[in-house]
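J.: got a predicted model here, sequence first, then my questions.
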Amino acid sequence: MTSGLADNVRKYRRTAGFSQEGLAEASDLSLSTVRKVEQGGDARVETLHALARALGVTTSALFVTEAPRSVVGPQDDANRQHLAELRRALMPPIGLLPHVAELTEASELDATKQRVRDARALYEQDRYSSVAKMLPGLLRSSEAAVAALEGEDQQHAVKARSQVLLMTGQFLTQVRQYDMGYYALAEAIKLAKESDQTHTAATGVVGMCWLLLRQDRFDECEALATQTAAEIEPRLSSATTQHLAIWGELWLRVAASARRNNRPDEAKHARRMAASAAEAMGREDMSFPDHWGGFGPATAKMKAIEDALLDGDARGVIRQAGEEELSAKGLRMLGGVTANNWNRHRLDVARAHVLAGAHQDAVDELTSIKSRAAGWLTHQPMAAHIVTDLLATRKRTLTQEMREMAAHLGVTG
């Protein structure tokens, strides 16, 4: 039985005048991969991107609406159980009567802000279980504070709750609980807009765009990020560093979605805009909670290297990753980058090594990432794809490091 995806690929292939062999050559994929897709097999998004580029259509044009496959098993049960308390605090049941918050004590605003900082520090340290345990209490106490306070104090409480919701949305997106993450981010953006916190709302949009990217919703991500960037466009000569950083991150989201959607001209324009913001800043900015991500010249450079990987230019990725501004000395001069951005960049380098046939170099990169962020690595599908491809293409016996990495990522031969 074929699928709608298979039908779309076949339709566009015939429209373009390709045989299966011709499409395989034009997309730089194996004939077996093209046949597998047209027979209804699963395909990674990077495979669909390569097919779309060869066919001259957007990647989104290949997507279809079909019934999802059943999700069953111990891991699904465990996720529901582990996040039950967080779900109750974030998404309480709604009936005909007004929602009444659970009885809890409203914490002092300064205490709430400090606890958000603590949660962020735990998140950056890869301590996801600790973050999950902190968030329900933060959500309840911040909701109680908004309900209990009035006037200017209530406005400060709303801002604090927006930050709690942003932290919750970011965490849930990281651990791939997208529906809950969407709800948290949407509530954060709504609260921030209602209280005229434009930059906080825009920060929420950056997070929302990250979630959309992870769901392969490229068209929506590009449109949302472009629209928001236009709304908050700064005067480069006088804008604050935080304003420039948020604006630059929005353009990174535009570039990432457009590039994955086979819209290279739009992606290039977005990269130029992000580079303009980074140049105006001069250094990296990680001034949480004013700016939740990390952005600056080094981050813009790392994200631009992704384009070479999407084009299959493995040697280009490796060459650019070794340039001076991304060296240890260069990063120190620019103020450093966030752990998540750096680790994601090094995953790109590991992927490039696999494509270039340098298996040990790829494993060395993964091992280095594991030493810094073992838990983070298990939440990255690209890491599992890298090891899967390595196992499929390596002709010699696996090293002990390779076996250990496969076990850590749950990849079987």
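T.: Yep, it's here.
J.: going by C-alpha atoms from here, please, whenever you check contacts or count neighbours.
T.: Will do.
J.: so which bits of the longest helix anywhere in the chain are buried?
T.: Using DSSP state H, we find that the single longest helix of the chain is helix 151-174. Within helix 151-174, the residues that count as buried by 16 or more other C-alpha atoms under 10 Å are 154-174.
J.: pull out the buried residues from the strand or helix carrying A300.
T.: Assigned by DSSP states H and E, A300 falls within helix 297-310. Of the residues in helix 297-310, 297-310 count as buried by neighbour count, 16+ other C-alpha under 10 Å.
J.: which of the residues you listed sits closest to G357?
T.: L309 (14.4 Å; C-alpha to C-alpha).
J.: any idea whether D126 is helix, strand or coil?
T.: coil (DSSP: H, G, I helix; E, B strand; the rest coil).
J.: isn't it up against G375?
T.: Yes: assessed by C-alpha atoms under 8 Å, D126 is found in contact with G375 at 6.1 Å.
J.: between these two, which is the more surrounded one?
T.: D126 (19 against 16; other C-alpha atoms under 10 Å).
J.: quick one: contacts for that one?
T.: D126 sits next to 373-376 when contact means C-alpha atoms under 8 Å, 6 or more residues apart in numbering.
J.: 10 Å instead?
T.: By C-alpha atoms under 10 Å, 6 or more residues apart in numbering, the contact set of D126 is 120, 339-340, 372-377.
J.: one more: K36?
T.: 2, 6, 30, 42-43 are the contacts of K36 under C-alpha under 10 Å, 6+ apart.
J.: included below, for side-by-side comparison, is a second structure:
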Amino acid sequence: MSDELAENLKRLRRAKGWSQEQLAHRAGLSVGPVRKIEQGHSGVRMETLHGLARALGVRTSDLMAAGPPQPVPHEDPNSRNLRALRIALTPALGLGRTHAPAGDEPDLRRLRRMTHDNSVLYFADTYASIASELPVLIRAADDAVAWFDSGDARAAALVARSRVMNLVGRYLTQIRQYDLAHVAARRAIEDGRAAGDDLAAASGVGGMCWLLVRTERFDEAEDIAVATMDVVEPKIMGASDDQYATWGGLAMEAAAAAVRNNRPDAAKAMRKAAGTAAKAVGRTHRNLLRHWSMFGPVTATMKELEDFMIAGDARSVVRKSGEEPNLQEKNWKKLGGPSTNDGNRYRLDLARAHVRSGDLTAAMEELAAADRAAPEWFRHQASAAVTFEEITKKRRTLTTEMREVGTHLGLFL
């Protein structure tokens, strides 16, 4: 992407008649990042691209284009570690006959329970346990769909497999195995559609949106989220918490894509929709098995603060974290708290905001708290590493705790 990004940035800057210094000033940056991008350097932060897009008045996606493939390391540990999962998710396909599974009739109730248990592990960030279970779970789901060839039983098997694929896709997205994650997310949506279960399919779309945002495909993420919201929009009267949570979750995904793509008005509208759904739910809705939802007023408010951070308004993030009633833990008994994942992502946003506001001690406290709460999850977070590096650039003397956090992030190896 670096060559195309360099050319796109030069073209858009020159069309405005600006020098590199003028663009940097309007984007709130030093001139160094602009020069590096136009020289073809890689490793550009998304915040930098967003600031440049905002200054130029274009979408962030307009700055980016696919570049030539880079050489792949000969020894990729995840290729070995995920071999069983890869085989289960993408089985070989030939032209011979496919036989239905032998043995007893699959137990759909047990399959749903296994999926639920692994979803609980995912939300608790216990990734090592999930990795060993998912190949077994995928094969069990495939066997169930192959066994039941018609009627309600087949629809139930398809929904069960949709939930399995949703879990697999989210897990793979979390550990940055994006190509495999796309396969799983697509299968989750297709199975939900085939079963005629719009909410199951929409939950799969939510997983796909998160993957698309993580891979900087912002236009597509916003488009499919909004289109799916139209399909599953709750009725004014009689809608269930599942419906509100699914619709509100899609609104948050659409907002996340829009704000990163320099579409603040669209993001604001989607945040408002998410807030409406959260108010209708009233407190955190937890339904891990049916629609993968942990959604409510606390989650919606936490996600809204992301927009301020992406827009470069760190002081508002810090201020609102202390003022917003939904973010005060004393209110969570009434409102319900966030998932561990959402809570820790909020901590990372707050840590980054503290760094930008000059409070390095508070930033380090948030990083350390996230590391203690979810160590397996934490070491996969690139934003944690970026924030930690910003702290160490400003503070040369490191405490023991700081060294432990840095080591866990793989920065001192």
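T.: That came through, no problem. In this text the structure is predicted, and so the values were computed from the model without any measurement.
J.: circling back to that earlier point, type out the PyMOL command that picks the buried ones from the contacts of D126 of the first structure.
T.: Per 16+ other C-alpha under 10 Å, the buried members of these correspond to this PyMOL selection:
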select buried, resi 120+339+340+373+374+375+376+377
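J.: ok, so of the contacts of D126 of the first structure, who is nearest F288 of the first structure?
T.: Closest approach between those and F288 of the first structure, by C-alpha to C-alpha: R120, at 8.7 Å.
J.: kindly provide the distance from the closest one to D389 of the first structure.
T.: As judged by C-alpha to C-alpha, to the nearest Å, R120 of the first structure and D389 of the first structure stand 34 Å apart.
J.: cool, R217 of the first structure as well?
T.: 25 Å.
J.: ok, average deviation of stretch 166-174 of the first structure from the second structure?
T.: Following superposition, stretch 166-174 of the first structure is found to deviate from the second structure by 1.2 Å on average (mean C-alpha distance after the TM-score superposition for the first structure).
J.: mean deviation, stretch 153-160 of the first structure versus the second structure?
T.: Stretch 153-160 of the first structure, aligned to the second structure and superposed, deviates on average by 2.1 Å (mean C-alpha distance after the TM-score superposition for the first structure).
J.: touching, L326 of the first structure and L334? I think so.
T.: Yes: applying C-alpha atoms under 10 Å as the test, L326 of the first structure and L334 come out as touching, 9.3 Å apart.
J.: common neighbours of the two, please.
T.: Common neighbours of L326 of the first structure and L334, using C-alpha under 10 Å, 6+ apart, are 297-299.
J.: so what does the helix or strand containing A15 of the second structure touch, helix or strand wise?
T.: In this assignment (DSSP H and E), A15 of the second structure forms part of helix 2-16. Judged by 3 or more C-alpha pairs under 10 Å, 6 or more residues apart in numbering; DSSP states H and E, helix 2-16 of the second structure is in contact with helix 20-27, helix 31-38, helix 46-56, helix 60-63.
J.: can you rerun that using 7 Å?
T.: helix 31-38, helix 60-63 (3 or more C-alpha pairs under 7 Å, 6 or more residues apart in numbering; DSSP states H and E).
J.: OK, contacts around the equivalent of S3 of the first structure over in the second structure?
T.: In the second structure, the residue paired with S3 of the first structure is D3, using TM-score structural alignment. Contacts for D3 of the second structure (C-alpha atoms under 7 Å, 6 or more residues apart in numbering) come out as 40, 67.
J.: now with 10 Å, please.
T.: Residues near D3 of the second structure by C-alpha under 10 Å, 6+ apart: 37-42, 64-68.
J.: I'd like those as JSON lines, with distance to D191 of the second structure appended.
T.: Below are the contacts of D3 of the second structure laid out as JSON lines (distance: C-alpha to C-alpha, whole Å):
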{"residue": "I37", "distance to D191 of the second structure": "42"}
{"residue": "E38", "distance to D191 of the second structure": "45"}
{"residue": "Q39", "distance to D191 of the second structure": "46"}
{"residue": "G40", "distance to D191 of the second structure": "42"}
{"residue": "H41", "distance to D191 of the second structure": "42"}
{"residue": "S42", "distance to D191 of the second structure": "38"}
{"residue": "M64", "distance to D191 of the second structure": "32"}
{"residue": "A65", "distance to D191 of the second structure": "32"}
{"residue": "A66", "distance to D191 of the second structure": "30"}
{"residue": "G67", "distance to D191 of the second structure": "33"}
{"residue": "P68", "distance to D191 of the second structure": "34"}
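J.: what subset of those residues is buried?
T.: When those are checked for burial by 16+ other C-alpha under 10 Å, the buried set is 37-38, 41, 64.
J.: which one of those residues sits closest to F148 of the second structure?
T.: Proximity of those to F148 of the second structure (C-alpha to C-alpha) peaks at M64, which lies at 45.4 Å.
J.: is it true that that closest one touches A6?
T.: Yes: M64 of the second structure lies in contact with A6 (C-alpha under 10 Å); the separation is 9.1 Å.
J.: what touches both of those two?
T.: Joint contacts of M64 of the second structure and A6 (C-alpha under 10 Å, 6+ apart) do not exist.
J.: what's the closest non-adjacent residue to the corresponding residue of the first structure for A140 of the second structure?
T.: Structural correspondence for A140 of the second structure with respect to the first structure (TM-score structural alignment): S141. Leaving aside its chain neighbours, S141 of the first structure sits nearest to A106 (4.7 Å; criterion: C-alpha to C-alpha, 6 or more residues apart in numbering).
J.: now swap in N343 of the first structure and tell me
T.: I369 (6.2 Å).
J.: show me the contacts for C221 of the first structure.
T.: 205-206, 208-215, 227, 250, 253-258.
J.: just the element for it, please.
T.: Applying DSSP H and E, one finds C221 of the first structure within helix 218-231.
J.: buried ones in stretch 125-142 of the second structure?
T.: 125-127, 130-131, 134-135, 137-142.
J.: let me know the closest of those residues to K235 of the second structure.
T.: Closest to K235 of the second structure, out of all of these and judged by C-alpha to C-alpha, is A141, at 32.3 Å.
J.: residues in contact with the closest residue to that closest one other than its chain neighbours?
T.: Leaving aside its sequence neighbours, A141 of the second structure sits nearest to R161 (C-alpha to C-alpha, 6+ apart; 5.1 Å). Contacts for R161 of the second structure were tallied using C-alpha under 10 Å, 6+ apart; they are 108, 111-112, 115, 137-145, 155, 167, 187-188, 191-192.
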